[in-house]
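[1] Only the shape, not the letters, is given here:
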């Protein structure tokens, strides 16, 4: 897919037996009694299927290994249940998950032997059903037949989507590698958010009751009203106490995080530099197909669509006479709608591009991210209310995917800085947590979950589709990539403007790194040819062979590929290396030239201006078994800066004493040696 991921894919593709073993262990781990709750098998198997779709793996061995792993895991679980019987419920830490075991027993009692097949596909019980079959004394021969059959079907269900996804990504990569990178990045972000939520709901909360009970007993001993209220409402015996406590904790985390982030977007802070770097990164990855996808999502999250869904939800709640929840929902949405422009006017932070007028012309926080997080988050709370944990996980997974994708679209399209979207998601999550905390204990207001979910989906589809049909083309033009180039005259650059260009490389996290000691306006090919005369050469490309050099202790410095470095979100257009002379195992110099947003006007023609660094890397060889580059010199001596080899090159000295080489690559244009 990309030159950075390709070595990993090549390694796995060249070692199918290792890939098969990994899939075997993952499938077996998910099938083990209760342990399967902790094993992220889905990402492993979907990833393996993706590699098949990309043509990196042979499907037949992978299917066999995965099926065998799933079969073995269920067999082990069966024997655990058969040997320990009901003792399992009192064994630590299995005793923390008695509710899941009892749910598995009820499932097995309802479906009998076929529950082994069905249960493999049901979240929340699939990791316990084989053990329950053993506890119930199910005939092992019959169990084995069902086990093998279900394992094969389960393998197909998990690997096939990956194959489809891999084929799609391969097709996207053939159309545009940049589009494939954007789609892959979005999938990774959504996956991480969903997995964290899933682990919180399905794994962490069941471990909490004992600690929960100890804390509540401490409050119960106090006689003041606040302590008694806490003890009464957060009593572990209360069926909704765990949810209320989780909401309270989430509120206490997200709200301070929002105000911390607000302080980090002050001018000069690292977050501001990180925002610009990430904006540049996505700007370099934009494609027409990616633009259409992201404009679709951002239009679906527009204020008119949010208003339509909000009115439909509020109307339903009041018609069902759910007065308190309806009022709470209306207050949350109205409060958020007032909060967003208030903070925009308070901070006056400019957007990356000009879009709206009034308060909406400002950037922090993102209205799309905030309003959609509150709207769909509260709807998810209402729909998931009092459902089982796996059902809650499924509902919040769908909600998080939608909200995160809308927020992601704002960053991709350059409508907001990354910190704007993060702040919106944090505040939105805090509002949802506050709603769940206040209105979660209510049990006498009956709401049809399916009806409410249907109303939200129908309104989103109907009204959102109508809005898209009217405004999609206009939005596509509005969010079209904007050229952000600044033109400098050749004389102005040589005399004064060079001082105001970036002095240090900026990482994606906003940190200042090594100084930028080259400003070059000319042909990269000419630069490379001139530097070649002094021993500079192109570095080896990433491949299985070159990547393997990092785990060998005798790899020469000029045989190791270059680790990626970005400047303000941009990747270098030219990378050159030069091995230390006379040393077989010494270090190397590394030159990188990054594109800037500046162009030099010379003789009626524009030339891009590149900014570059020259650093020295010492090759560390711990225990003689590895080769790892470490930067030990960030400012080269004049003799080690290859830009001085170019015609017309001259040096300038910054206020911090660092010398910068300016060159246009033209012999006829001599730069005066001004200080």
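    Looks like it arrived, so ask away. Quick caveat, the model's predicted, so the values are computed rather than measured. Numbering: from 1, shown residues only.

[2] Every contact and neighbour count from this point should use C-alpha atoms.
    OK.

[3] Point me to the helix or strand that includes the nearest residue to residue 407 once chain neighbours are set aside.
    Excluding the flanking residues, the one nearest residue 407 by Cα to Cα, 6 or more residues apart in numbering is residue 369, at 5.0 Å. Using DSSP states H and E, residue 369 sits in helix 367-384.

[4] how about the helix or strand following that helix: buried residues?
    For helix 367-384, the following helix or strand on the C-terminal side (DSSP H and E) is helix 389-412. Within helix 389-412, the residues that count as buried by 16 or more other Cα atoms under 10 Å are 389-397, 399-412.

[5] try it against this one:
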């Protein structure tokens, strides 16, 4: 496979006019029933994203092409299931590998709409679930709505890292950038590996381990952030190069989702709704995480007193390290992800957390894009929120695990909180755009 992949990337490097089509086609096949299991689409997507980031395609073009390709793969898979119904088991490939369909069918019947959202990030399930949805007559409108949402998160998670790598290879970055990037990425990878490993093994103190590892890396950032200038300046320059008027408007909207007042309102609403539903331990967990993160972030900002980048025409007056938007967003969405995963298998709990991290990551990246934070600020903010969320969960589950929220409670909590965030974020949006002029 390595030789074949090298040949493909070499050919695309020599023929960049075909790169956009390759991104679209690979994304489509990665989400296409049966084919997506056979073809190593994840590796191919990363490879073509690196080539795109190296100057052939802009970030917006890369994400848009992959998004459309993924949607086409979903639609073809759904249509196949809808057309063949139970006869689909006789199709080539499924006759000899019935477990491919059986696993996705069990997953879909157990979790319904949520399976399409979360299963998008689980390799063997991703291409099969849309076909199962069609086979079991999921309404077309509902499938389209879920597919549009899931594909958006999927392209960010799967294409953005590769594109950013390609762009970083192209730019003249400061000396020491790659060493610092490797060191920080290695630290984050170790935290994620041991946290995920302990969760999958259902270890009793998995949350406490995740909190401890996150705090350990956070303390490293507390000590080392003054020495991360090459990394901070390089990543900031990388994102500033992508600025455009249309993307500026989108990023201002995204960043307003993480504004203090917005997050405060959403957090209070979340806790009130959980309390009204008599979910006392969930209320304690959510309130402890959100309040602890807000207090700790404010104290740390005052302690380190780090200046912001000088990008805006009128720089913000508050301190920079750690990022308040990053910590607040990660805390809020992680709380939702943790609550969504209660009572479910470990892999599904982790997938819910991954899904919850996507909007938080978007808010964090928007802060660097808009030039109001250094990259190390948002990493520190995310680690702070993640460690306090894990610690709060560990304390809340000290004796018995948190129980799963009922569907009735979820349909009360989730739409209300997200709607409130959306309304407040779009309110006086033009004033926000003036604030971030550069």
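    Now that the structure is in, tell me what you want to look at. This structure is a prediction, so every number in the text was calculated from the model and none was measured.

[6] And the TM-score between these chains?
    Remark: TM-score between the superposed chains equals 0.61 [TM-score structural alignment, normalised by the length of structure 2]; 343 aligned residues with a Cα RMSD of 5.3 Å.

[7] and the helix holding residue 369 of structure 1, how far from structure 2 on average?
    In the superposition against structure 2, helix 367-384 of structure 1 averages 1.1 Å from its aligned positions (mean Cα distance after the TM-score superposition for structure 1).

[8] In structure 2, what stretch matches that helix?
    Here helix 367-384 of structure 1 aligns to structure 2 at residues 324-341, judged by TM-score structural alignment.

[9] ditto for stretch 413-430 of structure 1
    Going by TM-score structural alignment, stretch 413-430 of structure 1 sits over residues 370-387 in structure 2.

[10] gap between the matching stretch and the chain center?
    15 Å (Cα atoms, centre = their mean, to the nearest Å).

[11] repeat for stretch 329-344 of structure 1
    Its chain's average C-alpha position is 27 Å from that of stretch 329-344 of structure 1, according to Cα atoms, centre = their mean.

[12] Please state the offset of stretch 287-307 of structure 2 from the chain centre?
    Worked out by Cα atoms, centre = their mean, stretch 287-307 of structure 2 lies 23 Å from the chain centre.

[13] Repeat that for stretch 454-470 of structure 1.
    On Cα atoms, centre = their mean, the centre of stretch 454-470 of structure 1 falls 27 Å from the chain's centre.

[14] What of stretch 210-221 of structure 1?
    How far stretch 210-221 of structure 1 lies from its chain's middle: 37 Å, per Cα atoms, centre = their mean.

[15] Okay, buried residues for that stretch please.
    Applying 16+ other Cα under 10 Å to stretch 210-221 of structure 1 flags 212, 216, 219-220 as buried.

[16] Which of those sits closest to residue 630 of structure 1?
    Closest approach to residue 630 of structure 1 among the buried residues of stretch 210-221 of structure 1 (Cα to Cα): residue 212, at 47.7 Å.

[17] The closest one matches what in structure 2?
    Counting by TM-score structural alignment, residue 212 of structure 1 lines up with no residue in structure 2.

[18] so residue 212 of structure 1 is in which element?
    In this structure, residue 212 of structure 1 sits in helix 209-220 according to DSSP H and E.

[19] for that helix, packing partners?
    helix 225-233 (3 or more Cα pairs under 8 Å, 6 or more residues apart in numbering; DSSP states H and E).

[20] Whichever helix or strand comes after the helix it packs on: which residues count as buried?
    Later in the chain than helix 225-233 of structure 1, the nearest helix or strand by DSSP H and E is helix 241-264. Neighbour-count burial for helix 241-264 of structure 1, counted by 16+ other Cα under 10 Å, picks out 241-248, 250-251, 254-255, 257-258, 261-262.

[21] Strands along structure 2, start to end?
    Counting by DSSP state E, structure 2 forms no strands at all.

[22] for it, what's the longest helix?
    helix 140-170 (DSSP state H).

[23] gap between that one and the chain center?
    With Cα atoms, centre = their mean, you get 9 Å for helix 140-170 of structure 2.

[24] Make JSON lines from the buried residues of stretch 210-221 of structure 1 and add distance to residue 663 of structure 1 to it.
    Converted to JSON lines, the buried residues of stretch 210-221 of structure 1 look like this (distance: Cα to Cα, whole Å):
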{"residue": "212", "distance to residue 663 of structure 1": "67"}
{"residue": "216", "distance to residue 663 of structure 1": "71"}
{"residue": "219", "distance to residue 663 of structure 1": "72"}
{"residue": "220", "distance to residue 663 of structure 1": "76"}
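
[25] Among the residues you listed, give me the pair with the biggest separation.
    212 and 220 (12.4 Å).

[26] In three-state terms, label residue 487 of structure 1 for me.
    Secondary structure, DSSP: H, G, I helix; E, B strand; the rest coil: residue 487 of structure 1 is strand.

[27] in the longest helix of structure 2, what's buried?
    Across helix 140-170 of structure 2, burial judged by 16+ other Cα under 10 Å covers 143, 147-148, 150-160, 162-169.

[28] likewise stretch 245-259 of structure 2?
    Neighbour-count burial for stretch 245-259 of structure 2 flags 248-249, 251-259 (criterion: 16+ other Cα under 10 Å).

[29] Kindly report the same for stretch 351-371 of structure 1.
    351-353, 360-371.

[30] and it, how far out from the chain's middle?
    With Cα atoms, centre = their mean as the basis, the mean position of stretch 351-371 of structure 1 lies at 23 Å from the chain mean.

[31] which residues touch stretch 64-73 of structure 1?
    20-21, 23-32, 147-148, 151-152, 154-155 (Cα atoms under 8 Å, 6 or more residues apart in numbering).

[32] if you set the cut-off to 6 Å instead, what comes out?
    Residues outside stretch 64-73 of structure 1 that contact it (Cα atoms under 6 Å, 6 or more residues apart in numbering): 20, 23-24, 27-28, 31-32, 147-148, 151-152, 155.

[33] Redo the buried residues of stretch 245-259 of structure 2 as JSON lines? Include distance to residue 194 of structure 2.
    Converted to JSON lines, the buried residues of stretch 245-259 of structure 2 look like this (distance: Cα to Cα, whole Å):
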{"residue": "248", "distance to residue 194 of structure 2": "37"}
{"residue": "249", "distance to residue 194 of structure 2": "38"}
{"residue": "251", "distance to residue 194 of structure 2": "33"}
{"residue": "252", "distance to residue 194 of structure 2": "35"}
{"residue": "253", "distance to residue 194 of structure 2": "35"}
{"residue": "254", "distance to residue 194 of structure 2": "31"}
{"residue": "255", "distance to residue 194 of structure 2": "31"}
{"residue": "256", "distance to residue 194 of structure 2": "33"}
{"residue": "257", "distance to residue 194 of structure 2": "31"}
{"residue": "258", "distance to residue 194 of structure 2": "29"}
{"residue": "259", "distance to residue 194 of structure 2": "32"}
